[in-house]
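Colleague: Need a 3D model of the sequence below.
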Amino acid sequence: MPLTHLLALAVLQGLTEFLPISSSAHLILLPRLLDWPDQGLAFDVAVHLGTLSAVVIYFRGELWRMGRDWLASLAGRGTTSEARLAWAVLLATVPVGLAGLLFKGWIEHALRTPLVIAAATLGFGLLLGLSDWAGRRQRDEYTLGWRGVLAVGLAQALALIPGTSRSGVTMTAGLALGLTREAAARFSFLLSIPVIVLAGGLEVRDLATAGVAVDWATLWLGALVSGASALACIHIFLRLIARLSMWPFVFYRLVLGLALLVIYSS
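Modeller: You can find the predicted model right below:
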């Protein structure tokens, strides 16, 4: 893979994994628009592991407290707010895990098309804008009850459709449930950890059975670049989102979706 392709795809993955604009859509579209060869499954695994390392590093303190208190709750030593948040992350992961196991093959063969991406980009972009406009923005992620957590989890399962955006649809659900923008973003980022682990596990399995040669230097560089760009993205996004709002991302999605409709429906 040329170095320019590697850097562009790795940076794109790192930025779009956590912004509400769909990383899968951009990784599908960029090679198609520029007539690049497919980057391959091994590279996808590497850049996903890079973004996983970024979110773990950024939330390392909170993850330590969540893990410690979750284990304490299993031992019957009471349930703290951090333990409840850990349980919430696990519960919200169940729907997307089941949907991925049941529909992964069909989605990859039937829905990875520019017109599907365009429709999802437009439709879920409008829902993001509506939730940001109408949401009360008075709660944090610790106040979600199990019904709210399950609602976010069911919304997350929709992110298997290319163009939806996992972070976008979970933030949309969080805002609709009354979370602040910062709380919706933090919960979305925490939810990404088990989802990336599960998706990465499936991709590693597919890679192991494919029996293809692996360029380890390319994979390590791709993981490093995607991790660095993802870490910067998380930090900047959480600092700016309170006053930035979701509307720049809504407008971007609308422009991108309309452009794709024009390009691929003609």
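Colleague: use CA for all of it now, contacts and neighbours both
Modeller: Noted.
Colleague: Now do the SS call for Ser73.
Modeller: For Ser73, the assignment made with DSSP: H, G, I helix; E, B strand; the rest coil gives helix.
Colleague: Quick check: it vs Pro194, distance?
Modeller: When Cα to Cα, to the nearest Å is the yardstick, Ser73 and Pro194 sit 20 Å from each other.
Colleague: Next: Val169.
Modeller: 16 Å.
Colleague: Compare these two and say which is more crowded by neighbours.
Modeller: Val169 (27 against 17; other Cα atoms under 10 Å).
Colleague: which SS state does the more buried one fall under?
Modeller: Classified using three-state DSSP, Val169 is helix.
Colleague: Against Ala184, how distant is it?
Modeller: Applying Cα to Cα to Val169 and Ala184 gives a distance of 10 Å.
Colleague: before we move on, what about Arg239?
Modeller: Taken as Cα to Cα, the span from Arg239 to Ala184 is 13 Å.
Colleague: between these two, who's got more neighbours?
Modeller: Ala184 (26 against 12).
Colleague: Now do the buried residues in whatever helix or strand the more buried one lives in.
Modeller: If you go by DSSP states H and E, Ala184 is part of helix 181-210. Under the neighbour-count criterion of 16 or more other Cα atoms under 10 Å, helix 181-210 has 181-196, 198-200, 202-204, 207 buried.
Colleague: wait, Gly200 sits on Val47?
Modeller: No: Gly200 lies out of contact with Val47 (Cα atoms under 8 Å); the separation is 9.9 Å.
Colleague: Please identify the buried residues of whichever strand or helix holds Thr121?
Modeller: Element membership for Thr121, per DSSP H and E: helix 114-134. For helix 114-134, a neighbour-count test (16+ other Cα under 10 Å) marks 114-132 as buried.
Colleague: Another sequence for comparison is provided below:
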Amino acid sequence: MLKKIDKTAHYLAQNIDLLRCPLCHTSFHLDHYALICDNRHTYNISKKGVVNFLTIKPDTTHYTRKMFEPRRKLIQSGMYAPVLNEIQAMLTPGNLLDVGSGEGSFLELLDVAGHKFGFDIALDGVNMATDLTDMQAFFSLSDLTNLPYADQSMATVLNIFTPSNYREFNRVLDHGAQVIKVIPDRYYLQELRSAFGLPVDYDNRDVLAKFIENYPSLTQKEIKYEFELPQNLQQDFLSMSPLEWRISEVDKREIAKNPPKKATIHVQILQGYKS
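Modeller: You can find the predicted model right below:
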């Protein structure tokens, strides 16, 4: 089995024309384990197989392994399977970019006739993503506002529960290519919100309006179902979301004595095309 650093180097060698330098926007060439642009800006591949394109420090405080490990367990248990099935049906041949890819499980569970790319600002997330050894993909630490991808290099930009930058999305999308965005709807994870004493309903109107502004001829699909949480994952459910940041450790311990037994998945899947 190839080492992670070698696996990434091989993948980048095949796809070098899909990347561009985030500092000067020139093309890259691969020199052993480094991406070097025409102006000699250099980005090394880490032993984990990750490239750091950020000009700021990656997030090592909030989005950490402590949250990503429970999230991975729940994603791989099938909690989001109906959502992913809908996304799978929307995918077209060509390259797929997962924006805010976290620990990589969503990207792993999707099949595409093209190459896969994911990025995040969370160091633990991208490092965990390279542990998914069965997946052929490139993961990086990257800035949403300045993507290290060439113009018109992607067939699909995937945006699941993460922020958007539609200017950059449209730049990297090929002509007629698509953005698939998943946003929480009113009752998403209402059991978790209730357990934490937070407002149960979620308001997505501003996020939806911004998408419609950029892609007026969108397709919109609502998905709502209840997922029965296996007993061995009920504690993980409490730790899978940034929602837990809002409560104290004392409250967490009390809630853990009687965790939710089900999870409501209520989302809108938005599909828009670059004109």
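Colleague: Need the TM-score from the superposition.
Modeller: After superposition, the two chains reach a TM-score (TM-score structural alignment, normalised by the length of the first structure) of 0.28; 119 aligned residues with a Cα RMSD of 5.6 Å.
Colleague: and the helix holding Ala184 of the first structure, how far out from the chain's middle?
Modeller: Remark: helix 181-210 of the first structure is offset 7 Å from the chain centroid, using Cα atoms, centre = their mean, to the nearest Å.
Colleague: helices and strands around that helix, which ones?
Modeller: Contact partners of helix 181-210 of the first structure among helices and strands, from 3 or more Cα pairs under 8 Å, 6 or more residues apart in numbering; DSSP states H and E: helix 41-58, helix 81-110, helix 166-176, helix 216-244.
Colleague: Just want the angle from the helix or strand following the last one to helix 114-134.
Modeller: Proceeding N to C from helix 216-244 of the first structure, the next assigned helix or strand is helix 247-265, under DSSP H and E. Here helix 247-265 of the first structure points in a direction 160 degrees away from that of helix 114-134 (axes from the mean of the first three to the mean of the last three Cα atoms, to 10 degrees).
Colleague: ok and helix 247-265 of the first structure relative to helix 166-176, angle-wise?
Modeller: For helix 247-265 of the first structure against helix 166-176, the angle by the same axes, to 10 degrees is 130 degrees.
Colleague: Contacts for helix 247-265 of the first structure next, please.
Modeller: Residues from elsewhere that reach helix 247-265 of the first structure, judged by Cα atoms under 8 Å, 6 or more residues apart in numbering: 20-21, 114-115, 117-119, 121-122, 125-126, 128-129, 132.
Colleague: Reformat these as CSV; add distance to Leu52 of the first structure.
Modeller: Formatted as CSV, these follow (distance: Cα to Cα, whole Å):
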residue, distance to Leu52 of the first structure
Pro20, 17
Ile21, 18
Pro114, 27
Leu115, 29
Ile117, 24
Ala118, 27
Ala119, 28
Thr121, 24
Leu122, 27
Gly125, 24
Leu126, 28
Leu128, 24
Gly129, 27
Asp132, 26
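Colleague: any idea how far Phe189 of the first structure lies from Ile57 of the first structure?
Modeller: 12 Å.
Colleague: Do a quick rundown of the helices in the second structure.
Modeller: 4-15, 65-76, 81-90, 105-108, 123-129, 166-172, 190-195, 205-214, 234-239, 249-256 (DSSP state H).
Colleague: Might you report the residue contacts of Gly14 of the first structure?
Modeller: Shown in contact with Gly14 of the first structure (Cα under 8 Å, 6+ apart): Val47, Gly50, Thr51, Val225, Ser226, Gly227, Ala228, Ser229, Ala230, Leu231, Cys233.
Colleague: What segments of the second structure are strands?
Modeller: Ranges of strands within the second structure are 28-31, 34-37, 42-44, 51-52, 96-99, 116-120, 137-141, 154-160, 173-184, 219-228, 262-273, based on DSSP state E.
Colleague: and of these, who's closest to Asp206 of the second structure?
Modeller: Nearest of these to Asp206 of the second structure, taken as Cα to Cα: strand 173-184 at 10.9 Å.
Colleague: packing partners for that closest one?
Modeller: strand 154-160, strand 262-273.
Colleague: just checking, what packs against the shortest one?
Modeller: Strand 154-160 of the second structure is packed against strand 96-99, strand 173-184, with contacts defined by 3+ Cα pairs under 8 Å, 6+ apart.
Colleague: and among these, the most buried is which?
Modeller: strand 96-99 (a mean of 26; mean count of other Cα atoms under 10 Å).
Colleague: Which other helices and strands does it contact?
Modeller: By 3+ Cα pairs under 8 Å, 6+ apart, strand 96-99 of the second structure packs against strand 116-120, strand 154-160.
Colleague: As a markdown table, those strands with distance to Thr42 of the second structure would be great.
Modeller: Supplementary listing: those in a markdown table, determined by distance: least, Cα to Cα, whole Å:
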| stretch | distance to Thr42 of the second structure |
| --- | --- |
| strand 116-120 | 18 |
| strand 154-160 | 23 |
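Colleague: Now tabulate those strands in CSV and tack on distance to Val99 of the second structure and mean neighbour count.
Modeller: Supplementary listing: those in CSV, determined by distance: least, Cα to Cα, whole Å; neighbours: other Cα atoms under 10 Å:
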stretch, distance to Val99 of the second structure, mean neighbour count
strand 116-120, 6, 25
strand 154-160, 5, 24
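Colleague: Of those strands, which is nearest Gln235 of the second structure?
Modeller: strand 154-160 (23.2 Å).
Colleague: quick one, the closest one and strand 173-184 angle?
Modeller: 10 degrees.
Colleague: what's the angle between strand 154-160 of the second structure and strand 262-273?
Modeller: Using the same axes, to 10 degrees, strand 154-160 of the second structure lies at 150 degrees relative to strand 262-273.
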